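A.B. asks: quick one, what's the 3D model for this:
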Amino acid sequence: MRIATYNVNGINGRLPVLLRWLAEAAPDVVGLQELKTSDDRFPALELEKAGYRAIWHGQKSLNGVAILARGLDIVETRRGLPGDPDNSQSRYIEAAIGGMLIGNMYLPNGNPKPGSKFDYKLAWTDRLAAHAATLFAVKAPVVLMGDYNIIPTPSDVYKPERWIDDALFAPEARAQFAALLEAGWVDALAKKHPEKPPYTFWKYWRNSFERDAGMRIDHVLLNRPAARKLKAAGVDRTPRGWDKTSDHAPVWVKLG
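C.D. replies: Presented below is the predicted three-dimensional model:
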């Protein structure tokens, strides 16, 4: 099974790019982030015509997450994290698909730091860790994927010294990501590319993509049953070079 995560940076504006990628890559399951659309404007019909069932958790102009599946039933198990006192931000959705549990997220950016947005990022990630602990114990394969908005290590960003004051590279956020790995979650890209995992995001300016001046902030984490099935993982750079595309590239894993 081929599973992918893709921050589309506005699903309606980037729909031609998304549909082209779905047709060419043919993933079985996809987690989308930054839909930037209300629930009623989600392009479910267009995706269905492309062969994908979908569940989604939208929010007008901001955030938003969805899970797509090709030829598989989707049973939604959760939307929003447990223990969130303000669940107005659409950042997490979860479903059972093909004998697996798929959690898809758009973690807060957290800038500017310090401030309330950074505090919210850390609190949200703490709630994610608490929920992840319950998911890790599930005997079936569990995949936690999405735009984590965390650069795990200095090797995961071009010129790390430029990101010292950014919330994506903050020691507190990096420590939270490291704690997930210490709890047993497997970082699929790092597992399959131990010397240097590929970047997943490039800013639009200064030919960042052409120079490969990027960063790795989109991650696929696997519990032990899922990690035992891991055959391959990578980044599909091709759509990042298309016209009117997202600043992220799809990250994929193949589970056998």
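
A.B. asks: can we go C-alpha only for contacts and neighbour counts from here?
C.D. replies: OK.

A.B. asks: quick one, helices of this protein?
C.D. replies: With helices called from DSSP state H, the chain shows them at 15-25, 44-49, 116-136, 171-182, 188-192, 224-227.

A.B. asks: make JSON lines out of those and add distance to Asn63.
C.D. replies: As requested, the helices of the chain are exported to JSON lines (distance: least, Cα to Cα, whole Å):
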{"stretch": "helix 15-25", "distance to Asn63": "16"}
{"stretch": "helix 44-49", "distance to Asn63": "17"}
{"stretch": "helix 116-136", "distance to Asn63": "14"}
{"stretch": "helix 171-182", "distance to Asn63": "19"}
{"stretch": "helix 188-192", "distance to Asn63": "24"}
{"stretch": "helix 224-227", "distance to Asn63": "27"}
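
A.B. asks: what's the closest of those helices to Leu62?
C.D. replies: Across those, Leu62 has its closest neighbour in helix 116-136 (14.5 Å, Cα to Cα).

A.B. asks: what's the offset of that closest one from the middle of its chain?
C.D. replies: 15 Å (Cα atoms, centre = their mean, to the nearest Å).

A.B. asks: got it, and stretch 68-75?
C.D. replies: For stretch 68-75, the distance to the chain centre is 18 Å (Cα atoms, centre = their mean).

A.B. asks: ok, now stretch 48-65?
C.D. replies: 14 Å.

A.B. asks: and of the helices of the chain, who's closest to Val142?
C.D. replies: Across these, closest to Val142 is helix 224-227 (Cα to Cα), at 5.9 Å.

A.B. asks: now for that closest one, which elements pack on it?
C.D. replies: Under the contact definition 3 or more Cα pairs under 8 Å, 6 or more residues apart in numbering; DSSP states H and E, helix 224-227 sits against strand 142-147.

A.B. asks: and the angle for the strand it packs on with helix 116-136?
C.D. replies: 160 degrees (axes from the mean of the first three to the mean of the last three Cα atoms, to 10 degrees).

A.B. asks: what comes up buried for strand 142-147?
C.D. replies: With burial defined by 16 or more other Cα atoms under 10 Å, the residues of strand 142-147 counted as buried are 142-147.

A.B. asks: for comparison, sequence B:
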Amino acid sequence: MKIGTWNVNSLKVRLPHLIDWLAKHSPDAVCLQETKCEDKAFPAAQIEAAGYRWVHSGQKTYNGVALLTKVDCDRVGRGIPEFTDAASRVIAADVQGTRVVSVYVPNGQSVGSDKYEYKLRWLAALTAWLRTELAAHPRLAVLGDYNIAPENRDVHDPHAWEGQVLFSEPERAALRGLFDLGFADAYRLFPQPDKSFTWWDYRMNAFRRNIGLRIDHILLSPALAQSCTSCTIDVEPRRLERPSDHAPVLCEVAA
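C.D. replies: Modelled structure (predicted):
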């Protein structure tokens, strides 16, 4: 089973890139973030023509998460139960015996801001919910844009980023809380090239200079981690004209 995640940063703009990418890699399931469209504006016809079913939780201009699958999915859920949030940031479904969750973690804006405190509350709610999900679903994958770089090696210049949003200790501690539940970072299950990132700012020629952060992750339950055979970052879509500022991440697990 091949599963992936991609913050497309506007599905309307990046749709041609996505359709080409689906044809090239043929994943069984893909989690999307920042679709930035309402459900009624979702490009259903194009996605279905590419061979995929879809479920979506969207809103106009901001946020939005989706799950694209080759087969029908079951037990679709939206949002974090018992956490009131107007933003469309979570969608989950059963896909071929695996519970797949697409998450778009709040950015946080700046350390100490109201949006930063919201991010920490949101992560606490996510962790509490995933604790129960993990108990109910041995095969559980949580994919998405976490807006957190876990370690120094996930940041092009950790000294410059220390204490900044996306790399502050409270954020990293919150992400470690998910690892403490038993989740594994699929990308770190295998030897990987140095300076491997998933996000590069549009400014300062950041992609060309590889000034990036690894903030898009695939977290796998223990059962899935044991059966994971590969995990890669696909930087090719970031080279295209009018790209998303994020690159997709793909992993394969035994069915």
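
A.B. asks: quick check: TM-score for this pair?
C.D. replies: The TM-score (TM-score structural alignment, normalised by the length of the second structure) is 0.96; 254 aligned residues with a Cα RMSD of 1.4 Å.

A.B. asks: returning to what we had before: how about the helices of the first structure in a markdown table, adding mean neighbour count?
C.D. replies: Shown next, in a markdown table, are the helices of the first structure (neighbours: other Cα atoms under 10 Å):
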| stretch | mean neighbour count |
| --- | --- |
| helix 15-25 | 15 |
| helix 44-49 | 14 |
| helix 116-136 | 16 |
| helix 171-182 | 16 |
| helix 188-192 | 20 |
| helix 224-227 | 20 |
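
A.B. asks: who wins for proximity to Ile55 of the first structure among those helices?
C.D. replies: If we rank the helices of the first structure by Cα to Cα, the stretch that ends up nearest is helix 44-49, at 8.6 Å.

A.B. asks: matching residues in the second structure for the closest one?
C.D. replies: Under TM-score structural alignment, helix 44-49 of the first structure corresponds to residues 44-49 of the second structure.

A.B. asks: how close does that stretch sit to the first structure?
C.D. replies: Superposing on the first structure and averaging over aligned pairs (mean Cα distance after the TM-score superposition for the first structure), stretch 44-49 of the second structure comes out at 0.6 Å.

A.B. asks: off-centre distance for that stretch?
C.D. replies: Stretch 44-49 of the second structure has its C-alpha centroid displaced from the chain centroid by 22 Å (Cα atoms, centre = their mean).

A.B. asks: need the contact partners of that stretch.
C.D. replies: The contact list for stretch 44-49 of the second structure, computed with Cα atoms under 8 Å, 6 or more residues apart in numbering, reads 19, 53-54.

A.B. asks: out of the residues you listed, who's nearest Lys12 of the second structure?
C.D. replies: Looking across the contacts of stretch 44-49 of the second structure and measuring by Cα to Cα, the closest to Lys12 of the second structure is Ile19, at 11.5 Å.

A.B. asks: ok, that closest one - contacts?
C.D. replies: Here Ile19 of the second structure is in contact with 46-47, 50 (Cα under 8 Å, 6+ apart).

A.B. asks: Val111 of the second structure too?
C.D. replies: The neighbourhood of Val111 of the second structure, defined by Cα under 8 Å, 6+ apart, consists of 163-165, 168.

A.B. asks: picking up where we left off before, across to the first structure, which of the contacts of Ile19 of the second structure hold up?
C.D. replies: Retained in the first structure (both residues aligned by TM-score structural alignment, their matches' Cα atoms under 8 Å) from the contacts of Ile19 of the second structure: 47, 50.

A.B. asks: ok, the residue nearest the centre of the first structure to Asp187 of the first structure distance?
C.D. replies: Per Cα atoms, centre = their mean, the C-alpha nearest to the average position across the first structure is that of Gly146, at 1.1 Å. Here the criterion is Cα to Cα, to the nearest Å. By it, Gly146 of the first structure lies 12 Å from Asp187 of the first structure.

A.B. asks: ok, Trp124 of the first structure next?
C.D. replies: Counting by Cα to Cα, the gap from Trp124 of the first structure to Asp187 of the first structure is 20 Å.

A.B. asks: same deal with Gly58 of the first structure?
C.D. replies: According to Cα to Cα, Gly58 of the first structure and Asp187 of the first structure sit 27 Å apart.

A.B. asks: ditto for Ala129 of the first structure
C.D. replies: Ala129 of the first structure is 15 Å from Asp187 of the first structure, where distance means Cα to Cα.

A.B. asks: Gly146 of the first structure matches what in the second structure?
C.D. replies: That one, Gly146 of the first structure, aligns with Gly144 by TM-score structural alignment.

A.B. asks: what about the nearest residue to its match once chain neighbours are set aside, neighbour count?
C.D. replies: Counting by Cα to Cα, 6 or more residues apart in numbering, Gly144 of the second structure lies nearest to Val103, which is 4.8 Å off, once chain neighbours are set aside. For Val103 of the second structure, the neighbour count with other Cα atoms under 10 Å is 30.

A.B. asks: go on, the one 5 residues further on?
C.D. replies: Using other Cα under 10 Å, Gly108 of the second structure has 20 other residues around it.

A.B. asks: alignment lookup: Pro243 of the second structure to the first structure.
C.D. replies: Alignment note (TM-score structural alignment): Pro243 of the second structure maps to Thr245 of the first structure.

A.B. asks: show me the contacts for its match.
C.D. replies: 8, 14, 17, 239.

A.B. asks: which of those tops the neighbour count?
C.D. replies: Val8 leads the contacts of Thr245 of the first structure on contacts (other Cα under 10 Å) with 25 neighbours.

A.B. asks: OK, contacts around it?
C.D. replies: By Cα under 8 Å, 6+ apart, the contact set of Val8 of the first structure is 14, 18, 32-35, 245-248.

A.B. asks: ok, back up a step: could you dump the contacts of stretch 44-49 of the second structure to TSV with distance to Asn205 of the second structure?
C.D. replies: Listed next are those as TSV, based on distance: Cα to Cα, whole Å:
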residue	distance to Asn205 of the second structure
Ile19	26
Arg53	36
Trp54	34
